[in-house]
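S.K.: Predicted model and sequence below, questions to follow.
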Amino acid sequence: MFLASGNTETMHKVGRYLKSMIIGIIFIALIYLLLEYTGSPVGAIALASMAAAPALYFACRRTPLRPPLDLDKQSEPKGSDEIHYSKLNEDGTDVKFISHLYEDTLTIYDAVRRGAKVSNNGNMLGWRDSRDSPYQWMRYNEALSRAKNFGSGLINLGLRPGSSTLVGMYAQNCPEWVLTEHALYCYSMAIVPLYDTLGPDAVRCIVDQTEMQLAVCEEDSKVKLLLQKPSRYLRKIVCVKEVYPETYKIAADANVEIYRFEQVEKLGAEKMNKEVPPRPDNLCTICYTSGTTGNPKGVMLSHKNVIADVSAVSLQLGDHKPRSSDVMLSFLPLAHMLERTCHVVVYMQGGSIGFYSGDIRNLMEDFKALRPTITPAVPRLLNRIHDKVLSTVNGSLSKKYLFDMALSSKQRDLEKGIISRSTIWDRLVFKKVQESMGGRIRLLVVGSAPLAGNVLTFIRCALGCVIVEGYGQTECVAPATLTTPGDAKPEHVGPPLPCCAIKLVDVPEMEYYTTDGQGEICIKGTNVFMGYYKEPTKTKEVLDDDGWLHTGDVGTWLPNGTLKITDRKKHIFKLSQGEYIAPEKVENIYQSSIYVAQVFVHGESLKSCIVAVVVPDISTVKKWAQEQEIEGTVSDICANPKIKKLILDDIQDIGKSKGLKSFEQAKDIYLHPDLFSIQNGLLTPTLKSKRPQLKQYFKIQIDDMYKNLN
């Protein structure tokens, strides 16, 4: 992600200025020569205008992007297993999987120091104290100095250097999050992110499993949560912000010491410990996946894993990779690897990262204040922008007509590989959209969940910037595939990155076979994780003896060598906001309703909620119906809105009492009069739901429910 350094916007302005000068000089020279020739000022100007027109065209025309890959052949299968490799690999063998881009950057510790050098000690971390204040910046050398002081202070508090020392980090995105992470790397320690959606039980489980002695917290409420179910291992907490007196008392009762962040920095500076930089194979983080059932699993990633992945992303982006002039807005959770991968690739090139204010409702104000040039994003944010624009233009025929013309024009450019925000349509139609995100976005990386094709195309046209979409898992750092800059076709996730290979394997129970070009996605390469922490059995379930990570996702290869995600092998799916749902868990809870005989819960990665098909318990429902003087056949009862409300309210109440989160609750139901059975093909011989068949059988009803919810 790195071109020549220098401000992109300034370079474009200089380019436009030079073009104008050249055209002006040509025009004046032609007028002078033609005046001599014709003797008529009017004639000279007219002829000069005609002669200068081609120069004007060639000077102002927009040139297509130069993709780093052949868009018609982005990857090719090799061998009997039809393994797909990146075309950016030298010879397509696993020996050539990229592990680093620069010889002096083999660890995350190295990456930040390289950034300090190439940026000439430029801005690294930015924040603002309030919504009305401007961003202020910490430079690379100051950040590195503070990180070293903090790390040294942790050693003075009794932590031992080395990757067996695991330190918790429980905070929203902020400079101290990054300082803590790099403080740990100064002494080869590893960071374990904690986050709110885990819940107190899961947090306690993580602290116990990692035998975490020390955690860094952002503020008082998070300290209290750690102390709510105190672990016998946790003895010290470092807090960034002020801690209330009563919290100190709770900590003392639990035999836990509390320190302030600046106190530890000062302690480290007063007695400096010699750094112990990590090696590439050292553990850098244990990133716990939130999961849907049971305790979360700790994904162990090495420095080599992360550097391999960010290096591969940089190669894939070609001329559009980050550079030292870039500014990124950090708002996706640093507890997850997508955001942290974006941080590393920006630091490696000496770019700057500004943090959002902490309230997602004010995110667009942060965009306007920071004016970033690159940013990661999730479908939920882009869907909102898309929906807001459409709701505005749909209220006016003239606006809708102009919008459709603008979108069609820019889409034609997009299909030619031309990406621009200098057209007449950008000034008339898309300027507000661009300004809502600061007006300078040149690269946007989409991850976490699939993005609908029409939304992706709209955002590409409206923002006039390169937008790439990736696919991966925490177990392979973040992305394992990435769409190629210049590829305008949506609804695929691109070819494999040059740090890994991808193959498909049969999923006979779902009737997916590689002979038909479909199967479970398996990944092998330098970005594949070290295993689940203290979970060898679970590790073997997903990582086979040959090093292939079995993702549980089902995909198919498109003719141009890009991958399309089509299904999920395990009965777990992700909603558009990135939340995972275990439908069987929800079904088991809803099944306890006296009104429910059978239930099928369904969700889609392009939707933000789940819906359900319910077969009512006829005898119970009929009894209630008679009391309400509702008569009719079973079909009539199922179609009655009062009965639908009765059942929906009941299952939601049960779900709430059983601890289901809001996003785990069905927002609409369809009542079906006939039981699922082996005979109608909706149950297996062991009476388990055939989910693909149920999804297809109730496709019309599911589509209607989502349509009504929009």
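M.R.: Yep, that arrived. Numbering: from 1, shown residues only.

S.K.: alpha carbons only for contacts and neighbour counts from here, please
M.R.: Will do.

S.K.: From the centroid of this structure, which residue is nearest?
M.R.: Nearest to the geometric centre of the chain sits Gly447, at 3.3 Å (CA atoms, centre = their mean).

S.K.: Flag every buried residue along stretch 517-530.
M.R.: Within stretch 517-530, the residues scored as buried using 16 or more other CA atoms under 10 Å are 518-530.

S.K.: Pull up the distance across that stretch, start to finish.
M.R.: End-to-end distance of stretch 517-530 (CA to CA, to the nearest Å): 29 Å.

S.K.: Can you verify my assumption that the residue nearest to the centre of the chain contacts Thr375?
M.R.: No. Counting by CA atoms under 8 Å, Gly447 sits too far from Thr375 to count as a contact (11.2 Å).

S.K.: Please compare the first structure with the one that follows:
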Amino acid sequence: MQKTLLQLVEEGYPLNKTGVCMAVKRDGQWVETPIEDFRKKVARFAMGLYGLGIRKGDRVGLHSENCTEWILCDLAILSLGAVTVPIYATQPGEQIRYILEDSEAKVHITSSQKLFQAFAPYVDELPNLQLVGILGQFHDRMKTLDEVMTDGKALLNSEEAIYPAMVAAVEPEDLATLIYTSGTTGMPKGVMLTHWNIVSNVIAVKEHGFFINTEEHGGGKLLSYLPLSHIFERCMTFLAISSGFPMYFIPNIDTFTTDIQEVKPVHFTTVPRLLEKVYTGIQTKVEAAPGAKGKLARWAFNKANSYEVGTPKTGLGWKLADKLVLSKFRDLFGGNLVGITSGGAALPSKIMSFMNGIGIPTAQGYGLTETSPVLTIYNKDRLVAGSAGVVLKGVELKLIPVEGGSGDEGEIVVRGPNIMKGYYKKPKETAEVLSEDGWFYTGDIGRLDQTGNLFITDRKKELLKLSTGKYIAPAPIENELVLTPEIEQAIVIGNGQKFCSALLVLNVPALLHEIKEAGHSLTEDQVWDHPEVRAHLM
């Protein structure tokens, strides 16, 4: 039976054992919002938007860091049958103006003065756009969130029948969100996703089996740092609420290490880059550790590093490594993690092996904004290193051979209830990726093993063709390079050339540490021309 996001969320409230719906860290303190307070605020803000003229089908822009109010605003917009248009916190002002204009947004919500500054030069170009500020008033045309909720509360009291009628009128196939995906060229395209696109995906992930579930881990907390403007984290937040878990939002990734130890979550979603940084950070400290403790730490690190995912950890060696060293690594993540789910890019096998080796189950899924987003996800009882998991129930997946791919590789093509309705006002671009019978062409290259596990090779458009005629997939090479502590970023180039090269962005603090260990004391300005540095990098 199809349902809306509003119905999905309502099913989760009674399952919550903590009484806390969500929390956000402000001024160094966690601000928790109880479930009933949250529900009241959603209704009040929805009616406040109604008072501003928002009706079913209208678009509302939402530009904010991760916070409780992000989801509050989202659910209020959806309660009216309106459409949320999320905007990345880092989006340039010109693109914000384009998105608001292209989506024909009637109201635009901004969290802070800092974020509003990007759009401020373009405000006068959209004179009919109504403005709402979450944390204050940043323009003379702007109302604050509290003011809009106060107006909504009055309207709820005077017109009691409007809000429940608006909620009841929302249908599963109604458009829920327009998510503008950034392309390599031109302005972003608006991906049209319905309530059922997203709900079907959340249900399929829950039925497939996740690292956490209400029965075993109810009462635990979830941590969120990935942008809610991306469908991955938004979908995972709906999964959390509908499963009865409170979500704790980190507005600033710079405080991640402190925040995760305060919250002590049972789960969080991530992109591989965070885990890569954790890995290289631990590696650097372990390599620098002196004496017998350093020798022990390196032994345990190497043991976790060479762990074969899915195999049992038996024997005295594992017990000693875990008690003396690996448990300390787990404490860096708060000590309560049941698992970590990675997405957004391929999770290197070495990182997956290490994380599982230290005792934190870590695996990945695969999907795109256009697929709401999950297409494949790990089997928690049979993890496979390097795999993006198996196909979700209800999703069909096939591989179409491509030029440059090996015999068992092909472009990943999918069909299911989670596939977008198309790109907003862009029928030509929609027809290029979505067939008349519902097959979506992802542009990603992959292969399937005999057990149905999907392995992502690269993006179809990113394959490099050397002058020799050989095709190179750059992503696996780049993923391996950034595992070196001294390398922050890497990009492989060589299209049309005889061989590949790599452009590297160095991790200067790590490099300085290595040079210091070799007996040299250099400043950041001196590091680039020093012969010892060049020799080390070569």
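M.R.: Yep, it's here. None of the values given here were measured: they were computed from a predicted structure.

S.K.: Any idea what the TM-score is?
M.R.: Counting by TM-score structural alignment, normalised by the length of the second structure, the TM-score of this superposition works out to 0.82. Behind it: 484 aligned residues with a CA RMSD of 3.2 Å.

S.K.: quick one on the thing from earlier: among the buried residues of stretch 517-530 of the first structure, name the ones in strands.
M.R.: Gln518, Gly519, Glu520, Ile521, Cys522, Ile523, Lys524, Gly525 (DSSP state E).

S.K.: And the last one? What does it align with in the second structure?
M.R.: With TM-score structural alignment defining the correspondence, Gly525 of the first structure maps onto Gly416 in the second structure.

S.K.: State the number of residues packed around the residue lying closest to its match once chain neighbours are set aside.
M.R.: Nearest non-adjacent residue to Gly416 of the second structure, counting by CA to CA, 6 or more residues apart in numbering: Val395, 4.6 Å away. By other CA atoms under 10 Å, 18 other residues sit near Val395 of the second structure.

S.K.: ok, Val395 of the second structure - contacts?
M.R.: The neighbourhood of Val395 of the second structure, defined by CA atoms under 8 Å, 6 or more residues apart in numbering, consists of Leu375, Val414, Arg415, Gly416, Pro417, Asn418.

S.K.: now do Gly519 of the first structure
M.R.: By CA under 8 Å, 6+ apart, Gly519 of the first structure lies in contact with Leu504, Val505, Asp506, Val507, Tyr512, Tyr513, Val554, Gly555, Thr556.

S.K.: again with Val374 of the second structure
M.R.: Neighbours of Val374 of the second structure in contact, by CA under 8 Å, 6+ apart: Asn201, Val205, Phe232, Gly365, Tyr366, Gly367, Leu368, Leu392.

S.K.: Map the first one across to the first structure for me.
M.R.: In this case it means Asn201 of the second structure. Using TM-score structural alignment, Asn201 of the second structure pairs with Asp309 in the first structure.

S.K.: so that match makes contact with Gly525?
M.R.: No. Counting by CA under 8 Å, Asp309 of the first structure stays clear of Gly525, with 9.5 Å between them.

S.K.: what residues are shared contacts of those two?
M.R.: Common neighbours of Asp309 of the first structure and Gly525 (CA under 8 Å, 6+ apart) are Cys499.

S.K.: Which of the contacts of Val395 of the second structure are retained in the first structure?
M.R.: Checking the contacts of Val395 of the second structure against the first structure (both residues aligned by TM-score structural alignment, their matches' CA atoms under 8 Å), the contacts still present are Leu375, Val414, Arg415, Gly416, Pro417, Asn418.

S.K.: CSV please, covering the contacts of Val374 of the second structure and showing neighbour count and secondary structure.
M.R.: Listed next are those as CSV, based on neighbours: other CA atoms under 10 Å; DSSP: H, G, I helix; E, B strand; the rest coil:
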residue, neighbour count, secondary structure
Asn201, 27, helix
Val205, 20, helix
Phe232, 22, helix
Gly365, 24, strand
Tyr366, 25, strand
Gly367, 20, strand
Leu368, 18, coil
Leu392, 19, coil
